[in-house]
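Engineer: Here is my input, please return the structure:
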Amino acid sequence: MATVTITAADGGRFNAYLARPASGSGPGVLVIQEIFGVNAVMRQICDDLAAQGYVALCPDLFWRQEPGIDITDKSKAEMDKAFALFGSFNETAGVEDLIASLAALRDLPECSGRAGAMGYCLGGRLAFLMATRSDADCAVSYYGVGIDKLLGEASAITRPLMLHIAEQDQFVPPEAQAQIRARMASLPTVTVHAYPGLDHAFARVGGDHYDAAGATLANGRTAAFLKTHLG
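Structural biologist: Here you go, the predicted structure:
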C-alpha cells in the first residue's frame, strides 16, 4: 500500500493512505477517519476494501492541527488527545479537504471514476456532510455523531446514503436518534439501519464496544450497498 499527497483548496498539502485492489483498478471509496487519525484500524478498513476490489483512500483530516496522528483508544492519554483534536477540528475546512480528496481519488489512474464516501464516528458525521455537500456517488455513515444537528441540510441529499445507528450509542441519545430516523424516512435515497443493544463504535475491531455479530451485519450491508451503487 502507499501514501499519496493531496492538495487542499487553499493550497495546503496533506497525506492520505492508499490501498489498491489486486486487479489494479476499481471504483473508489473515500474512507473517513475516526478521532484517532489514520491509524491501524483505518488502514485495515482500506485494505479490506481493496480486497473487495475498491481503490480506498483515507486522508489525514487532522493535518491542519497536527499532521500524522496515529493513535488508539487504549489509554487515557490517547483518548484525551483524540477528544482535544476533535474539539478543535475545523469542520468546514475538513469537508473541503474531503471534497479535494474525493477529486484526487477519482483522478487516480487506478480509479474507474465512480467513488463513494464511508466514515466512522467523526467520519460518520462527515460522511453525512459529504452526502449533502459533495458529488460523492454514495455515502455510508457508521454511528455518526451530531447528525441530528445537521438535519437542516438533509434536503440536499440526492444520492444514496446508508446510516448505521447504534441504539445504545453513548454519544447519540435516543431523542437524537428519533429525530434522525424521522427526517431520513422522508428521503427516498436514504437507508437507516439500527442496531439494538449496541454502543458507539460497535464495528471498531479491538474496541471496547466491538460486537462481532453487529459488525458483520453492518459490514455485509455496506458491502452490498457499495456494490449496488459503485459497481
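
Engineer: When you work out contacts or count neighbours from here on, use the C-alpha atoms and nothing else.
Structural biologist: Fine.

Engineer: for R20, what are its contacts?
Structural biologist: 1, 47, 50, 53-56, 110 (CA atoms under 8 Å, 6 or more residues apart in numbering).

Engineer: Same question for A139.
Structural biologist: Residues near A139 by CA under 8 Å, 6+ apart: 116-118, 127-128, 130-131, 160-162.

Engineer: Output the residues you listed as CSV; include the columns neighbour count, distance to Y17 and secondary structure.
Structural biologist: Formatted as CSV, these follow (neighbours: other CA atoms under 10 Å; distance: CA to CA, whole Å; DSSP: H, G, I helix; E, B strand; the rest coil):
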residue, neighbour count, distance to Y17, secondary structure
G116, 27, 16, strand
A117, 32, 14, strand
M118, 27, 14, strand
A127, 34, 18, helix
F128, 29, 21, helix
M130, 28, 19, helix
A131, 27, 22, helix
P160, 20, 25, coil
L161, 29, 24, strand
M162, 24, 24, strand
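
Engineer: Second input sequence below; structure requested for side-by-side comparison:
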Amino acid sequence: MERKKASDFPQELLNLFDLYVHGGMSRREFLNGAQRFAVAGASAASLFEMLRPNYAWAIQIAPNDARIRTETVVVPSPKGNGSISGYLALPANDDKLPAVLVIHENRGLNPYIEDVARRLAVANFIAFAPDGLTSVGGYPGDDEKGLALFQKVDQGKMKEDFLAAAAWLKSRPDCTGKLGAIGFCFGGGMVNALAVEMGADLSAAVPFYGLQPSAADAGRIKAPINAQYGELDSRITPGWPAFDAALTKAGVPHEGHIYKGANHGFHNDTTPRYDEAAAKEAWGRALDWFNKYLRG
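Structural biologist: Predicted coordinates for the structure are as follows:
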C-alpha cells in the first residue's frame, strides 16, 4: 500500500482515528464517523486501512544486523503479574554500557517498538522493550486484538511489571547502573509514572506524547526529563505547561519540545501520522539526552 502522509487526510479524521486508537470509540463507531470523509474511490473502510499501522515500514534496523544481538527474556515480577517477557537488544560488543527501557503504546510490544530497541542498540545502549501484555499471552500480532487484550490487564500490576523490568535491566552485570527510559503514547505516560516511582534510580527519561503526572507526583521526580509533543495533539500537549512548571519547582533538569504541525504518534513510522522531520529531530534529542545523562 502506498505510504500516505497526515496532510493527505482532514485533521478532523485524524482526530477521530486518535480517539479510536485510544479506546474512545469502537471500530464500527469510527467507520460511521469516517463515512462523511469518504470520497470517490475511498470508502470509510479503506480510510481505516490507510490510517492503521503497516509494520513493514518500521524496519530501520534489521533483526539480524551484525552490529547487534537480540533475544527474548522473561523477567520475574512478583508484585505484578508474576513475570514479564520482553525484547532485549544490545550491541555486539561486550562493553559495559548504560541501558534504556523502551515502553510501547497501548497495543503491546509490536514490531515498531522492537525496532526502536534495535535503534538504541546501534547507538550503543543496552535496550529492553518489555511487553505489558505478557500476562494475557503477549502482543497478538494484530493491533485491534492488542487493544482488546490491553484493556483486560490490571493497570496497577502492569506498572509493577515495568518497574520489575527496569530494576532487572539496571542490575544487569553488563549495565553501568545508569538507566534511562523512553516511551510512546501510553508508554510516554508510563515513563512519567516510572520517573515518579523510581526517583533517583532512573537517570534520564524521554516521554513521547505521554500523559503527564499531577503536580504533586511531578515533585517526586529526580530523573532529567526531555518531553516530546506534537502541536496538533489536543489531547496530551496542553498538559505540558503545568508539567513544565512542576518540574521547574522541583528543580528537575528538563526540556519540552512541541513540533509544529505534528500529530500525536508522529514518531511512529508505520502510520500516516508519522512526521519524518519531527521524528528525526526528536530522536536526535532523545539520543543526546541519554548520552548526556547516562554516560557521565
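
Engineer: which of the contacts of R20 of structure 1 line up with contacts in structure 2?
Structural biologist: Among these, the contacts conserved in structure 2 (both residues aligned by TM-score structural alignment, their matches' CA atoms under 8 Å) are 1, 47, 50, 53-56.

Engineer: all strands for structure 2, in order.
Structural biologist: For structure 2, strands defined by DSSP state E occupy the ranges 68-77, 82-91, 97-103, 126-130, 175-184, 204-208, 225-230, 254-259.

Engineer: out of those, deepest packed?
Structural biologist: Mean neighbours per residue, mean count of other CA atoms under 10 Å, is largest over the strands of structure 2 for strand 126-130, with a mean of 31.

Engineer: what range in structure 1 matches that one?
Structural biologist: Taking TM-score structural alignment as the measure, structure 1 aligns residues 55-59 with strand 126-130 of structure 2.

Engineer: average gap between the matching stretch and structure 2?
Structural biologist: For stretch 55-59 of structure 1, the mean deviation from structure 2 after alignment is 0.5 Å (mean CA distance after the TM-score superposition for structure 1).

Engineer: Look up the closest residue to C46 of structure 1, ignoring the ones flanking it.
Structural biologist: A56 (5.2 Å; CA to CA, 6 or more residues apart in numbering).

Engineer: R27 of structure 2 too?
Structural biologist: Spatial nearest neighbour of R27 of structure 2, excluding adjacent residues (CA to CA, 6+ apart): Y20 at 6.8 Å.

Engineer: okay, now the one you found: neighbour count?
Structural biologist: Y20 of structure 2 is flanked by 17 other residues according to other CA atoms under 10 Å.

Engineer: Does it touch L31 like I think?
Structural biologist: No: if you go by CA atoms under 8 Å, Y20 of structure 2 and L31 don't touch, sitting 9.8 Å apart.

Engineer: picking that back up, nearest to I99 of structure 1 among the contacts of A139 of structure 1?
Structural biologist: M130 (7.7 Å; CA to CA).

Engineer: Trace that closest one over to structure 2, please.
Structural biologist: Aligned partner of M130 of structure 1 by TM-score structural alignment: L194.

Engineer: how near is that match to T72 of structure 2?
Structural biologist: Using CA to CA, to the nearest Å, L194 of structure 2 is found at 22 Å from T72 of structure 2.
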